[in-house]
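Trainee: Dropping the sequence and predicted coords here.
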Amino acid sequence: MDAQTSELHYLELTEVAEQIRQRALSPVAVTGAQLERIAALDHTLRSYASVMGEAAMAQAEAAEIEIAAGRYRGPLHGVPVAVKDLCWTRNYPTAAGMAVHRDFRPSEDATVVRRLQDAGAIIVGKLQLTEGAYSDHHPAIAPPKNPWNGDYWTGISSSGPGVAVAAGLCYGSIASDTGGSIRWPSAANGVTGLKPTWGRISRHGIFELAASLDHVGPMARSVADIAVLLGAIAGSDPKDPTALPGSVPDYLAAAGQGMQALRIGIDAAWNSDGVDNVTRSVLELAIETFRSLGAEIVDIRFPDVSQAIADWGPNCAVEAAVAHEATYPARKDEYGPVLASVIEAGRALSGTDYQKILLRRRELGGRVGALFGRIDLLLVPVQPFAPLTLATIRTLGEQPDLIAGLQRYTCPFNMTGHPTLCLPGGFSEAGMPIGFQLVATHCGEAMLVRAGAAFQTITSWHRRRPPV
């Protein structure tokens, strides 16, 4: 594939990187084209909180000079990407979807931003999100629109990253996930997303929602693209003592290893009880695809997660109250009602109740960890129902069962910290994308990349593009 035979903006990150490496494309031309597309489309899609056009072009010109001089840094060099607007960017606004932080300009870059820049990536802008990375956009912010159909949900909280990657407004993005915030938007917009192991990627310079649940990770169009981004941003960080020590695997190399003899666990009951027919069909097709690739399918019983789902809300609320104590309740009037109510709930929870939640989290983590003695990967839905319309989303506050269903397959893995990969796997009758998840043991991202890349070598769901 070359730039003349495919739409430039829909090339995968690895494809445009190869064109740049071969000097068939220039970073300046690619970045300019990306900024033009953002200007043409994003007034409708609203995926960007801010565009850093002047800085991006300066970075592109510097990258072009370096590459021409033979100083090629690798597959991110000269490639336009974007970051969720809770990642600090030095001297540029970082609002985290909040009115209270609309004038905040950090004095330094987040570690993930610095590492992208060190790899030569071009940061074209900051992507929109829900208020404080919780469940609703601030009332003063117009939410991003799903490029497949504007009447459907974009997923939260990484709404902007999902829309921008899907619509060809960046070649990859950095997002975050506290209860499903990489996986819901990836599934809703038909892109690939990875929630790494908790601590695999530094959280320094990332606005917190709930520190022990927050995972920073990449969203892109393919698993190979995810591997490139993950390899650039993962690793220990002296500015974040919770970042995991140890060397970072060659994730891109893992993408070419195939998956012969890998064991994939399936809990048939958990994957079918209360799961609609179209989602079950996506799962069944994925299972057969992995089987054809040489995987062994293993029947398992997954631990009951009903208590973990019930615990996630108060756990998140307590930690959100801590994260916002400098501005809440002192500037309460600047908060939207949803985030304010969560913080209030966290301030009201007793220490003993919170401790009980932490103990139950440890127990669940141990039970899930034990499963990976028998399997290499777990396959589950992202959600048990077809893509949701905005009309349905507006009723979530009146439908606790619907909320529990939405969280059923996502928030348990924030509670345990296990890495998960969301892959496009099919479409609904209404033509909306549907994703599924693979889960691995702690620090098993290379295994996820290996399996996900194998899946995408013989499927084309990730190459479908929205009608924009």
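Mentor: Cool, the structure landed.
Trainee: For the rest of this, base every contact and every neighbour count on C-alpha atoms.
Mentor: Fine.
Trainee: OK, contacts around residue 261?
Mentor: 294-296 (C-alpha atoms under 8 Å, 6 or more residues apart in numbering).
Trainee: The closest residue to it other than its chain neighbours - how many residues pack around it?
Mentor: Leaving aside its sequence neighbours, residue 261 sits nearest to residue 295 (C-alpha to C-alpha, 6 or more residues apart in numbering; 5.0 Å). Around residue 295 there are 20 other residues, counting by other C-alpha atoms under 10 Å.
Trainee: Check residue 313 too.
Mentor: 15.
Trainee: swap in residue 95?
Mentor: 26.
Trainee: Give me the distance between it and residue 29.
Mentor: Residue 95 sits 30 Å away from residue 29, taking C-alpha to C-alpha, to the nearest Å as the criterion.
Trainee: Go ahead and report the secondary structure state at residue 364.
Mentor: helix (DSSP: H, G, I helix; E, B strand; the rest coil).
Trainee: Oh, that last question was meant for residue 317, not what I typed.
Mentor: Relying on three-state DSSP, one would call residue 317 helix.
Trainee: How about residue 109?
Mentor: Relying on three-state DSSP, one would call residue 109 coil.
Trainee: so it makes contact with residue 206?
Mentor: No: with contact defined as C-alpha atoms under 8 Å, residue 109 does not reach residue 206; the gap is 9.4 Å.
Trainee: Pick out whichever of those two has more residues nearby.
Mentor: More neighbours surround residue 206 than the other of residue 109 and residue 206, with 25 against 19 (other C-alpha under 10 Å).
Trainee: if we can go back for a sec, which residues are in contact with the residue nearest to residue 261?
Mentor: By C-alpha under 8 Å, 6+ apart, the neighbours of residue 295 are 259-264.
Trainee: Let's have these in TSV, adding distance to residue 221 and secondary structure.
Mentor: Formatted as TSV, the contacts of residue 295 follow (distance: C-alpha to C-alpha, whole Å; DSSP: H, G, I helix; E, B strand; the rest coil):
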residue	distance to residue 221	secondary structure
259	20	coil
260	24	coil
261	26	coil
262	24	coil
263	25	strand
264	23	strand
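Trainee: what about versus this one:
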Amino acid sequence: MLERIAARDGALHAYETVMAESALAEAASADRNLAAGGSRGPLHGVPLAVKDLLWTHDAPTAAGMAIHRGFRAGEDATVVARLRAAGAVILGKLAMTEGAYAGYHPDMTVPINPWDAEAWPGTSSSGSGVATAAGLCYGSIGSDTGGSIRFPSAANGLTGIKPTWGRVSRHGAFELGATLDTIGPMCRSAKDAAAMLGAIAGADPKDPTALLAPVPDYLAGIDGGVAGLRIGVAPAFMALGCDDDALAAVEGARDLLRTLGAEIVEIAFPDASQILRDWFTLCAVEAASFHADTFPSRRTDYGSILSTFLDIAAGVSAVDMHGIAVRRLAFRGRVEAAFAGIDLLLLPVQGLSGPTMAGVLEAAESERGIANLLRYSCPFNMTGQPTITLPAGATAAGRPVGVQLVGRHLDEALLCRAGHAMQKASDWHRRRPGPSAQH
């Protein structure tokens, strides 16, 4: 893996920091433990990498920000500590957007999508998506505040889990939006993602918002299939802004699920237009709170995209925030009601399939374009529900297209089971971005 990173990452820029010395030491330790009969589980000895917003005691954590380059925490983030406890080898820290928002700091290098250099690599967790797709790690950790596990998973042909809010500890993670942020795995298959989620999920005394619910064995029932499950689809919701490739991917996934024995049920999804606008305001205020020690006092150290976003908070009143809180609770209740007759909901990841980087920047200039990017992601950060993103198609240019399954709170085991069933019956997750990224 280290040789592969050295040979290939100069063109892809997925890594912010390669931790070669510590990775070799961890690999040697894993070998010794295995030789002594001390296997720690399915991640023992597996080379993984983590997004550069998670603290590591032995490497800097910049969170995509020039202002934090060189910052070293005195401890590992809980997620990193749990991966290491599970025997994983941490190869390094993966590149990301500034502060986990939408744009890259001008001093940071943008990761390159290995499928197509012109294609969008996804947003905040782009380094995680690129490294995993290009075979520069066997799995990675991303974070998702409005789509940043789902977008790069879809863009790079990966499987990603955005867990229930609080299912995975956020201790030692730079914040974007505290009540929206989730941390989860990005892998090549649902089974790999289930193994990683099982290692990192659970209560944490260092994070009082981490849920106390017991963590199931996500691998134990993963072969249970989908026969008898009721899978919801929302035609009117999808008709609001999906291109043909996004619709085709959903239709293909729907037909596959039906073939595997699931019942497809049409539902009416609640109007999400206001909650999408509320997401922007809420996230801006929460981000401004986190950055209060350095912004606006050190504005010149920030890139224009993040600083413009943080400026939104100055015009938001307490009355505005109360309205958002009330509408958020109401929307969550309406979504729960929509799930009353279904087990999972099948949706696009985004309305724009395989966009170029230029296309995303153009879309971001209009409210409609932003809505088409975020309509199917942000609502589930506002409700806190878990999702799994699965590769399910390709554009005419060969860029990956993903779909997502959405579950009820803490229903990650069912999401893993459904994703695995689909992947046993299809090969989208086995496709790689050309000979240069093959193993």
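Mentor: Looks like it arrived, so ask away. Because the structure is a prediction, the values reported are computed rather than measured.
Trainee: Drop the TM-score for these two in here.
Mentor: Superposed pair, TM-score by TM-score structural alignment, normalised by the length of structure 2: 0.98. Supporting alignment: 435 aligned residues with a C-alpha RMSD of 0.9 Å.
Trainee: follow-up on the earlier one: what touches both of residue 109 and residue 206 of structure 1?
Mentor: 87-88.
Trainee: Please report the distance of the corresponding residue of structure 2 for residue 266 of structure 1 from residue 9 of structure 2.
Mentor: In structure 2, residue 266 of structure 1 lines up with residue 233, judged by TM-score structural alignment. Taking C-alpha to C-alpha as the measure, residue 233 of structure 2 falls 39 Å from residue 9 of structure 2.
Trainee: Looking at those two, which has the bigger crowd around it?
Mentor: residue 233 (23 against 18).
Trainee: what residues are up against that one?
Mentor: With C-alpha under 8 Å, 6+ apart, residue 233 of structure 2 has these contacts: 264-267, 345-347.
Trainee: and if you look at residue 374 of structure 1?
Mentor: Contacts of residue 374 of structure 1 by C-alpha under 8 Å, 6+ apart are residue 263.
Trainee: mind checking how far the aligned residue in structure 2 for it is from residue 269 of structure 2?
Mentor: Using TM-score structural alignment, the equivalent of residue 374 of structure 1 in structure 2 is residue 341. Going from residue 341 of structure 2 to residue 269 of structure 2 by C-alpha to C-alpha gives 12 Å.
Trainee: Which part of structure 1 matches stretch 123-137 of structure 2?
Mentor: On structure 1, the counterpart of stretch 123-137 of structure 2 by TM-score structural alignment is residues 156-170.
Trainee: Now, the contacts of residue 233 of structure 2 that are in helices?
Mentor: Assigned to helices by DSSP state H, none of those qualify.
Trainee: of those, closest to residue 72 of structure 2?
Mentor: Closest approach between these and residue 72 of structure 2, by C-alpha to C-alpha: residue 347, at 39.6 Å.
Trainee: For that closest one, which non-adjacent residue is closest in space?
Mentor: residue 404 (5.4 Å).
Trainee: How about residue 144 of structure 1?
Mentor: residue 46 (4.6 Å).
Trainee: Can you find the partner of that neighbour in structure 2?
Mentor: So residue 46 of structure 1 corresponds to residue 13, using TM-score structural alignment.
Trainee: same deal with residue 460 of structure 1?
Mentor: So, by TM-score structural alignment, residue 460 of structure 1 is matched to residue 427.
Trainee: Identify the residues contacting its match.
Mentor: Residue 427 of structure 2 touches nothing, counting by C-alpha under 8 Å, 6+ apart.
Trainee: Quick check: it vs residue 83 of structure 2, distance?
Mentor: Counting by C-alpha to C-alpha, the gap from residue 427 of structure 2 to residue 83 of structure 2 is 28 Å.
Trainee: ok, and for stretch 234-252 of structure 2, which residues are buried?
Mentor: Going by neighbour count (16 or more other C-alpha atoms under 10 Å), the buried part of stretch 234-252 of structure 2 is 234, 237-238, 241-242, 245-251.
Trainee: Which of the residues you listed fall in helices?
Mentor: Per DSSP H, the buried residues of stretch 234-252 of structure 2 map to helices at 237-238, 245-251.
Trainee: Show me which of these is closest to residue 163 of structure 2.
Mentor: residue 250 (21.1 Å).
Trainee: Could you find the counterpart of the closest one in structure 1?
Mentor: Matched across to structure 1, residue 250 of structure 2 falls on residue 283, judged by TM-score structural alignment.
Trainee: hmm, back to that, how about the residue nearest to residue 261 of structure 1, what's its match in structure 2?
Mentor: In structure 2, residue 295 of structure 1 lands on residue 262 (TM-score structural alignment).
Trainee: State the distance from its match to residue 78 of structure 2.
Mentor: Counting by C-alpha to C-alpha, the gap from residue 262 of structure 2 to residue 78 of structure 2 is 37 Å.
Trainee: looking at structure 2, which of the contacts of residue 295 of structure 1 still make contact?
Mentor: Contacts conserved in structure 2 for the contacts of residue 295 of structure 1, counting by both residues aligned by TM-score structural alignment, their matches' C-alpha atoms under 8 Å: 259-264.
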